[in-house]
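> Turn this into a structure:
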Amino acid sequence: MSALDVFDQMAPDQAPPRPKRQRPAAAAAAPSVAPLALPDGVVLTRASTVKVTPVRWLWQDWLAQGKVHLLAGAPGQGKTTIALAFAATVSAGGRWPDGRSCPPGDVLVWSGEDDPADTLAPRLMAMGANLERVHFVEAARIDGELLPFDPARDMLALHAAADQIGDVRLLVVDPIVSATPGRPCAVPLMRFRCTERRAGWSRGGTGACPKVLKKHRRCSLKTMSIFGKS
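Predicted coordinates:
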């Protein structure tokens, strides 16, 4: 019989104050450890640790999902026309030039040369695009103020907007030099690829869409491949 049982059997006027049960002391909180700061420098990945994945295609063998494709050529050769034809095909779920069908999806278009009202939208209409699924990137709102779209600054915001749309399959940037300042042409292209990787556009999931970049007519880059056929 425990001491507590004895107290329970005593008359109320005989029983001493009931002892309180002792609660176990709370374990002391573990001291917080600050995360180990990694030194600055080049980050290397061993090839044996890379998880190999297949290329996903929007247009088989021509437009790969999550990759950058460069349209390059002399002035007046139809670079913007080709890019808009891509946009029209994707938005309407049409057919590619080789006859393969294209699953319908949304398209983002940023142009530093042509006006959507009198040039881009009419050309897309003539190409049979579904204008409900084409979205022109006009500006970025920062602290209530509308500012010109800047990929180096606004790519994360553009990724968030694409996530809200939900089915973006193509991003057209025309031209790449106007979108990302710098000379020569290799510099803005590299900067664009860095910013879109930080925003997650080159990874899987929403937003992992092909990027079609049109080379500026004054650029001295000699690459003449049209859309990166592998």
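> From now on I want contacts and neighbour counts done on CA atoms only, so please keep to that.
Noted.
> For burial, what's the neighbour tally of Asp174?
For Asp174, the count of nearby residues is 23 (other CA atoms under 10 Å).
> Let's see this one next, to set against the first:
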Amino acid sequence: MRLAISLTVASIVVIAAAHAAQAPQKSSGAVTETARVVVIEIPVHVVDKNGQPVRGLSAADFELTDDGKKAEISGVEVIDLNRVVAAAPAAKDPFPEAPPPAARRHWLLVFDFSYSSMNGLLRAREGARGFVRTGMKENDLAAVATFSVDTGWKLLVNFTRDRVQLDRAVETLGFPSAGSRTTDPLAFAFFQPTAAGAPASNAGQNETDQVARENIQDAQRMAQSASDDRARG
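Below is the predicted model of the structure:
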């Protein structure tokens, strides 16, 4: 929820007008006066005792003070992250209203190849896959990245709502998948995951898991070798 308020508007206007009045007058004898109004936005999150968001609020439900003095609230804009944006008719508005980027939740899914166990990485990948397919809200943004001491930080997918690319990045972790070996680390961006995020077949999933396991093992061996070289050097 974002709360837009107007603070000390009267004093600001008076000061600005007084300053303008003291300015030298033009030769034509005309006097120019300017006034400035400052609107301050204050983000407010309203929840009940159970941590659930409180809906249906208006400006009348809030009270704002500035140095102990009651200040005017010019308006309240409600942003509900659980609200699904309905597609507007193309003839009227081809761009349906959506929350501003700052109000969206951002999720960064990072997989550490150097300091995580094999089983831990596979469990993390399975949990991330479930989150991408069923846990993300309509307006959430997510990104997928990997890290190892050998190759460093790699951003596989930048923040996006595209669950197709997110799902594929989590599934392959940036490695070539079974049956589609390629040197392009972003090849997953051109593959479609299972329809509507449905689970893959057992055979296909087992094959993908095996490839991921082998790739992670290779990455961990490379990281360990690099660590040993640094220790000896």
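> Got a TM-score for the two of them?
The TM-score (TM-score structural alignment, normalised by the length of structure 1) is 0.19; 76 aligned residues with a CA RMSD of 5.7 Å.
> residues contacting Asp154 of structure 1?
Going by CA atoms under 8 Å, 6 or more residues apart in numbering, Asp154 of structure 1 touches Ala140.
> quick one: it and Leu84 of structure 1, what's the gap?
23 Å (CA to CA, to the nearest Å).
> now Val168 of structure 1
15 Å.
> Would you mind listing the buried residues in stretch 156-176 of structure 1?
Going by neighbour count (16 or more other CA atoms under 10 Å), the buried part of stretch 156-176 of structure 1 is 156, 158-159, 162, 167-176.
> three-state assignment of Ala157 of structure 1?
Counting by DSSP: H, G, I helix; E, B strand; the rest coil, the backbone at Ala157 of structure 1 sits in helix.
> Counting neighbours, show which residues of the lengthiest helix in structure 2 come out buried.
In structure 2, with assignment by DSSP state H, the single longest helix is helix 202-232. Residues of helix 202-232 of structure 2 classed as buried: 208-209, 211-213, 215-217, 219-220, 222-224 (neighbour count, 16+ other CA under 10 Å).
> of these, closest to Val157 of structure 2?
Nearest to Val157 of structure 2 among the buried residues of helix 202-232 of structure 2 is Ala212, at 17.6 Å by CA to CA.
> just checking, that closest one touches Thr172?
Yes. The pair Ala212 of structure 2 / Thr172 is scored as a contact, 6.4 Å apart, by CA atoms under 8 Å.
> can you state the direction angle for the host helix or strand of Phe111 of structure 2 and helix 202-232?
With secondary structure defined by DSSP states H and E, Phe111 of structure 2 is part of strand 106-112. If you take axes from the mean of the first three to the mean of the last three CA atoms, to 10 degrees, strand 106-112 of structure 2 sits at 70 degrees to helix 202-232.
> which other residues reach strand 106-112 of structure 2?
So strand 106-112 of structure 2 is in contact with 121, 124, 128, 140-148, 159, going by CA under 8 Å, 6+ apart.
> 6 Å - rerun?
Contacts with strand 106-112 of structure 2, where a contact means CA atoms under 6 Å, 6 or more residues apart in numbering, come from Leu141, Ala142, Ala143, Val144, Ala145, Thr146, Phe147.
> from those, which ones fall inside strands?
Counting by DSSP state E, the contacts of strand 106-112 of structure 2 place Leu141, Ala142, Ala143, Val144, Ala145, Thr146, Phe147 in strands.
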